[in-house]
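S.K.: please find the sequence and the predicted model below.
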Amino acid sequence: MKKIWFYFANIYIHSKLNVKLFLTITLIMMTTLVFVLGGLQYAFSLYDEQIYAKSAQVLMMSSNNVEEKLERVEEVSYNIAVDPYIQKILLDLQGNVKGYDFYRLEQKIGDELEKYIDPANYVHSIYLYDSAGREFLAGDSSKPIKNKDKELALSQADKYEGKNHWMELEGSNGDLISVRLIQSYGNLNFETIGKLLIRVHLDKIVSGLPKPHGDIAGNIVITKEDEIFYSEKGIDNLKEYHFNAKDDQGYSIEYIHGERSFVSHITTDFKDWTYWSIIPFDMMFSKITAAKYTLVLVFMLMFVFLISLGFKFLRKFTNPIQELASTMQEVQKGNFHAVNQLNPSMIHEDEIGILYRNFITMIQRIDELIQENFSKQLLIKETEFKALQAQINPHFLYNTLESVNWLAKTNKQKQISSMVEALGHLMRYSTNFNRDIITLEEELDILNSYLTIQKYRFDDRIDVQIDFPCHVAKYKIPKLILQPLLENSFKHAVEPSVYLSVIKLHVYQEEDKLFIRIEDNGPGIDPLILQKVKEGKVNPNGTGIGLNNIDDRIKLYAGEQYGLRIENLSGKGTAITVVLPVQTG
């Protein structure tokens, strides 16, 4: 794979400019298409999550409403079971009641049960059975319960011993029966005196739920143990689909009757029912899917159009560049007159036109420079000759100083001799340009020559203290950075003072940094001037070199973290610290 990549990369590198531009535009377009499609896919996934969140919210509200109303039915069932009037009638019916007496009690039970019929009409009917198994009915009698369902419900009443039990009626699409055993509470013997069945229309409850309108409303389905017992839009259409909830809640995209559907579910603690929401997926996403494919089609048409337009546009750039490249090859062979074949007037005022004109100007200038080269070489030779003559002057000065030194020794003038020797030593180091980096020991030697002259000048008005550990003597530093700093102290601290001036030079090392601190007891520097010195706005006089110059030299030599640090000692003088790297080689 790596070899194939290098192979195609090599082809691309050595291709012509128009081919490179074509491949680059193609790559950009294809990459953009991939990102657009990826973004659309990501947006669809976010939309799926939004639909799931909405459908989950609808399911939660639906389940809460359904279960709340069923709990009300349970309360009704309990109230009927413990109703003292109904209990008395059921106890009376245990006797040998016949004829008119039975008819009268039947009427009383019917009137009492009618009070419990739900005004919302989701309670379809109430069935009450006495201990003899006689049935008393209140509510709608148009759709009676099948005998096998009655027998199963009554047997469930015995099983749950007075507790409410919900039973789903098979094949009725959401009809439920609340089953409860009625026991006598009057004498606390809990004798069975009857059984109660309440038939509920689940469809009536679901139809009254608050639901969103449009495609997202979908279909609400309720299952128990993966078996459907209610569907808002009928059970027959969903018999082929197997509802299997692996988790308490979630969503998926399933095919139902060959049609994609967005299916979400939630399982509640009430009877372990699972509520399902089924939304036609294609109906929801038809417009979005159409927009997706339209976008891809438009993108491909734009790609073809831009490629064809780009070729014509690129030729306006590549053809002049190729012409310019062939002219450069001729110039490389020495044919400077090949530039005369170029016609910059035919080129527009764009970058290529500028390149044309600048190339012609450059070649003409090169030709002029070649013609002028001979005369300039003569001028350089003449300058070198004058530079050699200028070197005579320092030698003449050194010889003169030697003569003065010899004369001073002859006349036993030791001070004059010592000053002349120090001055000569100082000048030799200053005018020696062969070495830019010297050891600290050599720099201190230059400093001592300078101090010899200054001590004769100021006599006992100065006290110079030099302190440095022996191991730093061989460290490398830039040449002539200490003498200008010491001269700065003499100019600003010693000369204006009539008292004893103390100058301290202290050298110390911290890790990989070398610190050289020169401190005097002069009047110090005005903080405003000190700030201007640090900003480079003021260059103190005295050395002709300047503190900023020394700081720049150190930074060029070692880096930005090194250089000079100037401190005002609050009226007690000035301290300048040179920060250098520890350099031994």
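M.R.: Nice, thanks for sending it over. Residues are numbered from 1 along each chain as shown.

S.K.: when you work out contacts or count neighbours from here on, use the C-alpha atoms and nothing else.
M.R.: OK.

S.K.: ok, S184 touching I89?
M.R.: No. Under the criterion of Cα atoms under 8 Å, S184 makes no contact with I89, lying 11.2 Å away.

S.K.: those two - which one has more neighbours?
M.R.: Counted by other Cα atoms under 10 Å, S184 and I89 do not tie: S184 has more neighbours, with 19 against 16.

S.K.: how much space separates that one from A153?
M.R.: In this structure, S184 and A153 are 20 Å apart, going by Cα to Cα, to the nearest Å.

S.K.: what sits up against stretch 252-260?
M.R.: Here stretch 252-260 makes contact (Cα atoms under 8 Å, 6 or more residues apart in numbering) with 238, 241, 261-264, 280-282.

S.K.: which of those fall within helices?
M.R.: Mapping the contacts of stretch 252-260 onto helices (DSSP state H) picks out 281-282.

S.K.: let's have the contacts of stretch 252-260 in CSV, adding distance to G99 and neighbour count.
M.R.: Converted to CSV, the contacts of stretch 252-260 look like this (distance: Cα to Cα, whole Å; neighbours: other Cα atoms under 10 Å):
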residue, distance to G99, neighbour count
L238, 51, 15
Y241, 55, 12
S261, 61, 21
F262, 61, 23
V263, 58, 23
S264, 58, 23
P280, 60, 21
F281, 64, 20
D282, 66, 14
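
S.K.: near F515, how many other residues are there?
M.R.: By other Cα under 10 Å, the residues close to F515 number 19.

S.K.: hmm, I typed the wrong one, I wanted K98.
M.R.: With other Cα under 10 Å as criterion, K98 counts 10.

S.K.: find the nearest non-adjacent residue to K513, please.
M.R.: P581 (4.6 Å; Cα to Cα, 6 or more residues apart in numbering).

S.K.: isn't the one you found right up against E560?
M.R.: No. The pair P581 / E560 is not scored as a contact, 11.4 Å apart, by Cα under 8 Å.

S.K.: these two - which one has more neighbours?
M.R.: More neighbours surround P581 than the other of P581 and E560, with 22 against 11 (other Cα under 10 Å).

S.K.: can you give me the strands in the stretch 251-400 of the chain?
M.R.: Remark: strands assigned in the stretch 251-400 of the chain by DSSP state E, counting those that start in this stretch are 259-267, 273-280.

S.K.: okay, pairing it with this:
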Amino acid sequence: MNKKFTCIICFVLVMTALGTGTGLWCIYHSGNLLLYEATKESSDYSSSAIAERLSNTVDMTGMILADNSIQDLLSVASDFRASNNDKSKAFRTLSYVIPDYYQNFRQNGIYYINLYNPSYVTYSNPARYREVPPEITEALLAAAHEHPGDAIWVTDYCEEYGLFLVRDVRRAKDFQLDTIGTILVNINLNEVIQNSAGQVFDSAPPLYIIYKEGKEIYHSPKLENQAIPAISRAADYGTIGNPGSSCFFYTRGTIPEVGWEYLCLRPNDSVVQARFLSLFLSLSVIGLTLFASLLFSRKMFLSISRHFYRLLRKMNQFGKDEPLSPSTVFDYSGRTDEIGALHQGFDQMARQVQELIQKNYVNELLTKEMQLKALENQINPHFLYNTLESINSYAKAIEAEPISRMVEALGSLLRITLSKSTAKSVIESEVDIVKDYMAIIEVRFGDRVQYELSIPDELYHTPIPRLTLQPLVENAINYALEEIIGTFRIQITGKRENGMVILTVSNNGSQFPENVLENLETNQISPHGFGIGLLNINKRIKLQFGEAYGLHIYNVESEDLAVVQIRLPEDQKDI
């Protein structure tokens, strides 16, 4: 019992631990999800701000392309027929215009703007321009020429020289569309990202890694010496790094307009450490609580189980016919709880049983002796059969044929009804009993009784409880024959219908009370006489074959018939 109880307690505690652990995991996962949703919303807004600044830069180049004065000045610079004086005036004018655009749009992270034409270059900041090697500048201009008029983002040099936007200026006058200049804009991508993130995140701005077509084009300077593990492209958020060193919570997204993929990384060391510490403390407290619960439960069970062990010892003593001795360890006579009630009840029962044994022992011996004598005085069936045979022989000797038929039928009927054979009964054997019984009835009542037996031979081997048909026939005769003056007719038929074998016993001259079976079962009609037989037959059929089968009793008033149907299963296996 101790082992079973310990196993039950352990099972309950394990299930509790699993449930608690699952709850903690759900809380931990929900925390990640909430952090992701908060960070995702902020990073999406930040990425939209980045895209807006980049889009503003593209719009600025579009304004330069559409500026009529710039178109005219570039046309002069590109015209080989123009004088040097005209070209110098155009250069001086452009030297004021381009810096103005730079001053107006520098908050978008623009580092400098250069405007190239066949005659000269206009700079917004010559010192910054000289930081870029000439061969890179030539490559940038070539990229613009490959797509005349389109704004081209060049990301190949982001790590060293920043992000570049290049765009050819095409002559709009008279729709000539020849290239008269090229705009080159250098953007400090780190400044764009920091300014955009600073608008969203109140605390320290997050770190970014930006990819174009799967290739990294930018990472925040603070990640310069950080080894960022590879991140599954299927994960939209998660944690990377090791707590205690460099741990980040990341979200993945795409910068609108340009379609660059980014990772937004937020330092997560303190959060992760706090969450791991909370998880460790929670699991420790749960473990200690479960262990203390196990010890306490076991101690409480032992304090209760010892009283049951004492009760078991009393039962063992009582089972061995040993006299019950009062407990010397604990007195249960004054205890009012369930344990006290059990001990008090058992002690009282044991005393009463011992008294009953002493009082009834002699009476039991006398009763046994009387039963033996009653058994000795019972009629021996063999003696009865031999007597009937003697009567039959005598009747034949004096040529009393009716008496001989009655005796033969009675003998056959008694052999079947008094037989203790365990063989299963079938409809054929029930029909034989009815034939013997009706042979006696025909001798008694002559032509007053007419009966018809119409059961197909194919139904004769259908199993049926013993003594089912004959009691129904006897009931019909006993309750109707005395009430009818004319001819009494009884009909026994059989058929298959709706997957059942249905035997019908119908007679004239009597009527069943309404709902006779239901009223007998609920004692609304006293089950005396044949009522007991009807209930007995109905219950035996239901017990053997199921609730769907049994007796169905009704009247056909138009023909003055009382009908009993016996419903049996058609397909019977292993019955």
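M.R.: Perfect, thanks for sending it. Being a predicted model, the structure only gives us computed values, none of them experimental.

S.K.: TM between them?
M.R.: Aligned and superposed, the two chains score 0.76 in TM-score terms (TM-score structural alignment, normalised by the length of structure 2); 560 aligned residues with a Cα RMSD of 4.9 Å.

S.K.: picking up where we left off before, take the strands of the stretch 251-400 of structure 1 and lay them out in TSV including distance to V221 of structure 1.
M.R.: What follows is the strands of the stretch 251-400 of structure 1, written out as TSV (distance: least, Cα to Cα, whole Å):
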stretch	distance to V221 of structure 1
strand 259-267	9
strand 273-280	5
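
S.K.: ok, the residue mapped onto F276 of structure 2 from structure 1 - how many residues close by?
M.R.: Using TM-score structural alignment, the partner of F276 of structure 2 in structure 1 is T289. By other Cα under 10 Å, 14 other residues sit near T289 of structure 1.

S.K.: so how far is H213 of structure 1 from T289 of structure 1?
M.R.: For T289 of structure 1 relative to H213 of structure 1 (Cα to Cα), the value is 22 Å.

S.K.: same question, Q391 of structure 1
M.R.: Q391 of structure 1 is 103 Å from H213 of structure 1, by Cα to Cα.

S.K.: also Y429 of structure 1?
M.R.: Counting by Cα to Cα, the separation of Y429 of structure 1 from H213 of structure 1 is 98 Å.

S.K.: the more surrounded of those two?
M.R.: Y429 (17 against 8).

S.K.: can you pull the contacts of the more buried one?
M.R.: Per Cα under 8 Å, 6+ apart, neighbours of Y429 of structure 1: I446.

S.K.: for the helix or strand containing it, buried residues please.
M.R.: Applying DSSP states H and E as the criterion places Y429 of structure 1 in helix 414-430. Buried residues in helix 414-430 of structure 1, defined by neighbour count with 16 or more other Cα atoms under 10 Å: 416-427, 429.

S.K.: same thing with stretch 79-88 of structure 1?
M.R.: For stretch 79-88 of structure 1, the neighbour count (16+ other Cα under 10 Å) marks 80-81, 86-87 as buried.

S.K.: of the residues you listed, which belong to helices?
M.R.: Among those, the members falling in helices (DSSP H) are 80-81, 86-87.

S.K.: of the residues you listed, closest to E351 of structure 1?
M.R.: Nearest to E351 of structure 1 out of those is I80 (Cα to Cα; 96.6 Å).

S.K.: alignment lookup: that closest one to structure 2.
M.R.: Match for I80 of structure 1 (TM-score structural alignment): I64.

S.K.: over to D459 of structure 1?
M.R.: With TM-score structural alignment as the criterion, D459 of structure 1 lines up with D447 in structure 2.

S.K.: okay, now the counterpart of Q391 of structure 1 in structure 2: neighbour count?
M.R.: Matched to structure 2 by TM-score structural alignment, Q391 of structure 1 sits across from I379. A total of 9 residues lie near I379 of structure 2 under the criterion other Cα under 10 Å.

S.K.: and what of M30 of structure 1?
M.R.: Residues near M30 of structure 1, counting by other Cα under 10 Å, number 15.

S.K.: ok, now the one 10 residues further on?
M.R.: The local packing count at L40 of structure 1 equals 15, with neighbours defined by other Cα under 10 Å.

S.K.: surely it is within a helix?
M.R.: Yes. With DSSP: H, G, I helix; E, B strand; the rest coil as the criterion, L40 of structure 1 is assigned to a helix.

S.K.: which residue in structure 2 lines up with it?
M.R.: Checking with TM-score structural alignment, L40 of structure 1 has L24 as its match.

S.K.: for its match, give its distance to I286 of structure 2.
M.R.: Taking Cα to Cα as the measure, L24 of structure 2 falls 11 Å from I286 of structure 2.

S.K.: S404 of structure 2 against N392, yeah?
M.R.: Yes. Using Cα under 8 Å, S404 of structure 2 is in contact with N392, at 5.0 Å.

S.K.: how many other residues sit next to the residue nearest to the match of D459 of structure 1 when sequence neighbours are not counted?
M.R.: Of all residues not flanking D447 of structure 2 in the chain, T487 sits nearest, at 7.5 Å (Cα to Cα, 6+ apart). By other Cα under 10 Å, 13 other residues sit near T487 of structure 2.

S.K.: beyond the strand or helix carrying R496 of structure 2, next helix or strand please.
M.R.: Using DSSP H and E, R496 of structure 2 falls within strand 488-497. Next in sequence after strand 488-497 of structure 2, counting helices and strands by DSSP H and E, comes strand 500-508.

S.K.: helices and strands around that next one, which ones?
M.R.: Where contact means 3 or more Cα pairs under 8 Å, 6 or more residues apart in numbering; DSSP states H and E, strand 500-508 of structure 2 is packed against helix 469-480, strand 488-497, strand 561-569.
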